[in-house]
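S.K.: Predicted model, plus sequence, below.
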Amino acid sequence: MHQKKNDAPRRDIIFSFEFFPPKSEEMEGQLWNAVRDLQDWNPEFVSVTYGAGGTTKAPTLSTVTRFLADTPFATASHLTCVSATKEETHQVIDSFRKAGVTHFVALRGDAPGGVGAPYQPHPGGYANAAELVAGLKQIGDFEISVSAYPEKHPESRDQAADIDMLKRKADNGADRALTQFFFDNDNFERYLEKVRAAGVKIPVVPGIMPIQNLTQLKRFAGACGTVIPAFLDERFAGYDDKPEERAKIAADVAAEQIEDLVRRGLHEFHLYTMNRAPLVSAVLNNLGFSRQTARSAGAAA
């Protein structure tokens, strides 16, 4: 897995990072420490999440503004349309555009009642992410990423309806889809075949979640419909009280998943950092990248 010193620098993978706005002073420090540690990896772009109903609009705007001012990252802001009129959503877009944002990750957003609560479109707002993409395209020439769900969005009637929504987002001007994290590559490959058969031509970028804590991940996965394969329990068994060994396994698992997807023809990946750097860096090291290689690639770009 590890690259030999005399190997050519790896250039067959493009990756991006996701961060979330901090909710406390301690988390603020954690975020910017992670950003500083990950800066040399030269990602294609980074994204900053945005809460349902605009609950984190202010912290997202503040975080994105600092990314644009103080880091070399091309920075995308998540944007939701839940619980907002079109005018309110346009005001949010305008405030982000004034801050320098040219790339949005356009999402419907979760219902205000939380995951599992019934979703009701705002009567004066965008009904879904496909409408939001169309609205963004009318406002400006933004780069637009959207979401995709290899194991189906929890609220979708079936996978066909889910893929139809992805097609509508692509037809309305989305540039790429970033997937919910998953661990079953066979299932993802079958999903991608159906997506292409439906006429969706935009890149579908696998979302990769390096496993910081398997127990917490299972709770999170249950809410968003991600299946946790049995092999993960087997890989992590017996390492609950061995953090260093557990972290090594987590890095191996994520790197192996990416390598397998590369063999299947995928070359772009979106890494969910959880605002922590060590595990993400370990994954990239396992894949044969080096910080110096990333810096050189960035300088040459």
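M.R.: Yes, it's here. Residues are numbered from 1 along each chain as shown.
S.K.: going forward, measure contacts and count neighbours with C-alpha atoms only.
M.R.: OK.
S.K.: Give me the three-state assignment for Ser47.
M.R.: What DSSP: H, G, I helix; E, B strand; the rest coil gives for Ser47 is strand.
S.K.: for it, what are its contacts?
M.R.: Counting by CA atoms under 8 Å, 6 or more residues apart in numbering, Ser47 makes contact with 16-19, 75-78, 105.
S.K.: Break down the stretch 201-301 of the chain into its helices, ranges please.
M.R.: Using DSSP state H, counting those that start in this stretch, the helices assigned to the stretch 201-301 of the chain run over residues 214-224, 230-236, 243-263, 278-286, 291-300.
S.K.: Export those as JSON lines, with columns for mean neighbour count and distance to Ser62.
M.R.: Below are those laid out as JSON lines (neighbours: other CA atoms under 10 Å; distance: least, CA to CA, whole Å):
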{"stretch": "helix 214-224", "mean neighbour count": "14", "distance to Ser62": "26"}
{"stretch": "helix 230-236", "mean neighbour count": "12", "distance to Ser62": "37"}
{"stretch": "helix 243-263", "mean neighbour count": "18", "distance to Ser62": "31"}
{"stretch": "helix 278-286", "mean neighbour count": "20", "distance to Ser62": "24"}
{"stretch": "helix 291-300", "mean neighbour count": "14", "distance to Ser62": "26"}
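S.K.: another one to put next to it:
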Amino acid sequence: MTTVLERLAGRRPVFSVEFFPPRDDADETVLWTAVRQLEPLDPAFVSVTYGAGGSSRERTIRTTGRIRRETTLTPVAHLAGVGHSRAELRNVVGWYAEHGIRNVLAIRGDPPGGPSAEWVAHPDGVTYADEMVSLIGGLGAFCVGVAAFPHGHPESPDLETDVRRLLGKIRRGAHFAVAQLCFEPDYFLRLRDRLAVLGCDVPLLPGVMPLTTRRTLAKSVELSGVSAPAAVAERLARHDDDPAGFRAEGLDITTSICERLLAEGVQGLHFYTLNRSTATRELVRRLGLGVSDRVHEDASRGRRGRPSEAGAGDGPMVGGRLQG
């Protein structure tokens, strides 16, 4: 199976996307509409999140396995340590290996009560994500990713401490890192440059949330842990009573963020899709990422599995967060 490192090895920047596992049949339809619509654009990989406390473990396993079997995509399975013993974690990793999934994003994970709840380690589990990296790496030839935080992890005393912890995860064997989203590219670029000074050259991908509605803006604030810059908030506030105008302005803002990151030489952009494809597809085309419309039409005729007949808009806001 292709690894994330192999997909990131080309000279051109790429894009990747994140999904969360569906909770019911209706969510399943929405998710697979997005999967089928994004597949022809050839994302470098697609990641599937893992719920707080392992609450979505079976759904994550099922969704990742189905993507592996029925599409041409490269799946990355999230694996969170919270709430699990080491034996349980080994079992999940073993299932991934058995089903041909070799790309895993290792995170500590949010506690079941949410990001603000107290985090308590399982008595037979792990405490930090670097332990997850070691555990996964000891079970086979996996390509392991980790989370990065341009503004620093909420529990880190300062940014330098957080950078050192990220470096520790990489030294334990992580092959790539995906950053939590941020509104201002400079925060991501400073993190990238600081890692380079410390001798770290693994791929680091910035996270991007397409700003299409007031709810996606709120989700972006929740995930990043920081408020939108005044200039961004002011531009969007002009369209509070105009959903179409808000969406157009939000995508222009998101495009500008992406263009700055690409101009600075990032290897790719990781889009938080909230299981919808429309905005991400529009951004990918604006930025010249993925494959051309003609190529993706040809690919859609020959891909594995049946394409969904339903359309998908930007839709409601649901989703997870990187943690640790």
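M.R.: Right, received. Where do you want to start? Fair warning: this is a prediction, and the values are worked out from it, not measured in the lab.
S.K.: TM-score for these two?
M.R.: Overlay of the two chains. TM-score (TM-score structural alignment, normalised by the length of structure 1): 0.89; 289 aligned residues with a CA RMSD of 2.1 Å.
S.K.: Could you dump the helices of the stretch 201-301 of structure 1 into TSV and include distance to Gly113 of structure 1?
M.R.: As requested, the helices of the stretch 201-301 of structure 1 are arranged in TSV below (distance: least, CA to CA, whole Å):
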stretch	distance to Gly113 of structure 1
helix 214-224	13
helix 230-236	31
helix 243-263	33
helix 278-286	32
helix 291-300	42
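S.K.: Out of the ones you listed, the one nearest Ala198 of structure 1 is which?
M.R.: Relative to Ala198 of structure 1, the nearest member of these by CA to CA is helix 243-263, separated by 21.2 Å.
S.K.: can you count the residues close to Gly199 of structure 1?
M.R.: Around Gly199 of structure 1 there are 13 other residues, counting by other CA atoms under 10 Å.
S.K.: just checking, it touches Lys167?
M.R.: Yes: if you go by CA atoms under 8 Å, Gly199 of structure 1 and Lys167 touch, sitting 7.2 Å apart.
S.K.: Please enumerate the strands of structure 2.
M.R.: Along structure 2, the stretches classed as strands by DSSP state E are 14-19, 46-48, 75-80, 103-107, 143-148, 176-179, 204-205, 207-208, 268-272.
S.K.: OK, contacts around the residue of structure 2 most remote from its centre?
M.R.: For structure 2, the largest distance from the centre (CA atoms, centre = their mean) belongs to Asp241, which lies 30.4 Å off. When contacts are counted by CA under 8 Å, 6+ apart, Asp241 of structure 2 touches no other residue.
S.K.: same question, the one 4 residues further on
M.R.: With contacts taken as CA under 8 Å, 6+ apart, Gly245 of structure 2 has the following neighbours: His239.
S.K.: how close does it get to Ile170 of structure 2?
M.R.: 42 Å (CA to CA, to the nearest Å).
S.K.: what's the answer for Asn91 of structure 2, then?
M.R.: Asn91 of structure 2 is 23 Å from Ile170 of structure 2, where distance means CA to CA.
S.K.: Show me which of these two is the more surrounded one.
M.R.: Taking other CA under 10 Å, Asn91 of structure 2 and Ile170 do not tie; Ile170 has more neighbours (21 against 12).
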